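Would you be able to build a 3D model of this:
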Amino acid sequence: MARPKPSTFDKVKTVAENRRARFDYFIEDTFEAGIALTGTEVKSLRFGEGSITEAYAEIRDGEAWLVNANVPEFTHGNRYNHEPKRPRKLLLHSREIERLLGAVERKGMTLVPLSVYFNSKGRAKVELALAKGKQAHDKRATIKERDWKRDKARVMREHG
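Alright, predicted model coming up:
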């Protein structure tokens, strides 16, 4: 039997975050996945470089891949430096991959990376979300709710 997953992931150092994802999508479920990286990619990420704003994940041939994530070339790298936008393999259990594939195919959901971070053991991880896209009216409701929370906090500060 599998070990129960913690409600939040052990994020020691967050490298890249996709803040727009929570605005554009309804987040249904989150997964923690390892990333298969080369040496210069790890060094570049440790320096805090990298972007996942345009990235997405897909499942090809029973494997999960992170596509369009930008990890810039390592500045002190030599001729063995990596390609910045290459597809990177995500390390997930086969049961998790089957579950994600089923949700993407049947329910029309999307795999969106929320953040790239290093855990307490120093391993690079991706927080991957199973998400459904928002319509324009849903986005307006999100903006309205966010503004109301901000105004409520301001009023409470002034009068409370």
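
alpha carbons only for contacts and neighbour counts from here, please
Noted.

counting contacts, what elements does the top helix by length along the chain pack onto?
Of all segments of type helix in the chain, defined using DSSP state H, the longest is helix 136-159. The elements that helix 136-159 packs onto, with contact taken as 3 or more CA pairs under 8 Å, 6 or more residues apart in numbering; DSSP states H and E, are helix 21-24.

buried sites along the helix it packs on?
Of the residues in helix 21-24, A21, R22, F23, D24 count as buried by neighbour count, 16 or more other CA atoms under 10 Å.

One more sequence to fold, the one below, so I can look at both together:
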Amino acid sequence: MIKDSKKYVYILLGIGIGLIIGGSVALLSPKVKYKYKEYTDEEILKRATEIKLDKIKNKDTDSSKKKDNKVKDNIVKDEEDNKENKMIKFIIEEGEKSQDIINNLYNKEIIDDKEQFRDIMIKENAEKSFIYGIYNIEEGLSNEEVLKILTNKKKN
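This next block holds a predicted model:
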């Protein structure tokens, strides 16, 4: 029989050889290169709207049908209006926070002053009243009119 001390030497030798072989395989293995496509902002928005429209179409509950109708009502359908006035496409994602919506409105130059819009939103108690969807908003509307469109609320 092998002495106890020699057993440990063989065990350590086996572990060492295993580590060397494993490390060699890892070093010699080919690296995987991932291909990715750079998307333009227009392609991203187009794909996002397609996904959102699919989500809207696939909802079956009555409440989602009511929301779908509200979203569809808010989308500008008349091509003549689009020709006369410049329309800005604006998207509210489902679950998007009101501060993010305000930032996006400001970045798209739909509103001029974030704080003023926020104050009107708070005054109208509309922080959680935004309806997600795709909107075509006419350029030059007041903050109150933009808020009314995005929340589908009548002005008090």
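
And the TM-score between these chains?
Laid over one another, the chains give 0.26 as their TM-score (TM-score structural alignment, normalised by the length of structure 2), with 65 aligned residues with a CA RMSD of 4.5 Å.

The closest residue to F23 of structure 1 other than its chain neighbours and A21 of structure 1, how far apart?
Leaving aside its sequence neighbours, F23 of structure 1 sits nearest to K139 (CA to CA, 6 or more residues apart in numbering; 6.8 Å). Note on K139 of structure 1: its distance to A21 of structure 1, by CA to CA, to the nearest Å, is 12 Å.

what does K144 of structure 1 give?
When distance is defined by CA to CA, K144 of structure 1 is 17 Å away from A21 of structure 1.

Which parts of structure 2 are helices?
Using DSSP H, helices in structure 2 cover 4-28, 41-58, 62-74, 79-84, 98-107, 114-123, 143-151.

residues of the fifth one that come out buried?
When neighbours are counted by 16+ other CA under 10 Å, the buried residues of helix 98-107 of structure 2 are found to be S98, I101, I102, N104, L105.

for V15 of structure 1, helix, strand, or coil?
The three-state label given to V15 of structure 1 by DSSP: H, G, I helix; E, B strand; the rest coil is strand.

Just give me the neighbour total for it.
The number of residues packed near V15 of structure 1 is 21, by other CA atoms under 10 Å.

same deal with K52 of structure 2?
19.

again, but for T14 of structure 1
17.

Point me to the helix or strand that includes the nearest residue to it once chain neighbours are set aside.
Nearest residue to T14 of structure 1, sequence neighbours excluded (CA to CA, 6+ apart): Y117, at 4.2 Å. Per DSSP states H and E: Y117 of structure 1 is located in strand 110-118.

That strand packs against which elements?
Going by 3+ CA pairs under 8 Å, 6+ apart, strand 110-118 of structure 1 lies up against strand 13-17, strand 56-60, helix 94-107, strand 124-133.

go again using 6 Å as the cut-off
Applying 3 or more CA pairs under 6 Å, 6 or more residues apart in numbering; DSSP states H and E, one finds that strand 110-118 of structure 1 contacts strand 13-17, strand 124-133.

With E43 of structure 2 as the reference, measure out to the nearest residue to N143 of structure 2 once chain neighbours are set aside.
Nearest residue to N143 of structure 2, sequence neighbours excluded (CA to CA, 6+ apart): F117, at 5.9 Å. According to CA to CA, F117 of structure 2 stands 29 Å off from E43 of structure 2.

what sits against L128 of structure 1?
Residues in contact with L128 of structure 1 (CA atoms under 6 Å, 6 or more residues apart in numbering) are T30, F31, V112, P113, L114.

Give me the distance between the last one and E32 of structure 1.
In this structure, L114 of structure 1 and E32 of structure 1 are separated by 10 Å, where distance is defined by CA to CA.

Mind checking which of these two has more residues around it?
L114 (23 against 20).

That one and E127 touch, don't they?
Yes: using CA atoms under 6 Å, L114 of structure 1 makes contact with E127 at a distance of 5.4 Å.

count of neighbours near G14 of structure 2?
Quick note: G14 of structure 2 (other CA under 10 Å) scores 12 neighbours.

cool, G133 of structure 2 as well?
So G133 of structure 2, with other CA under 10 Å, has 22 neighbours.
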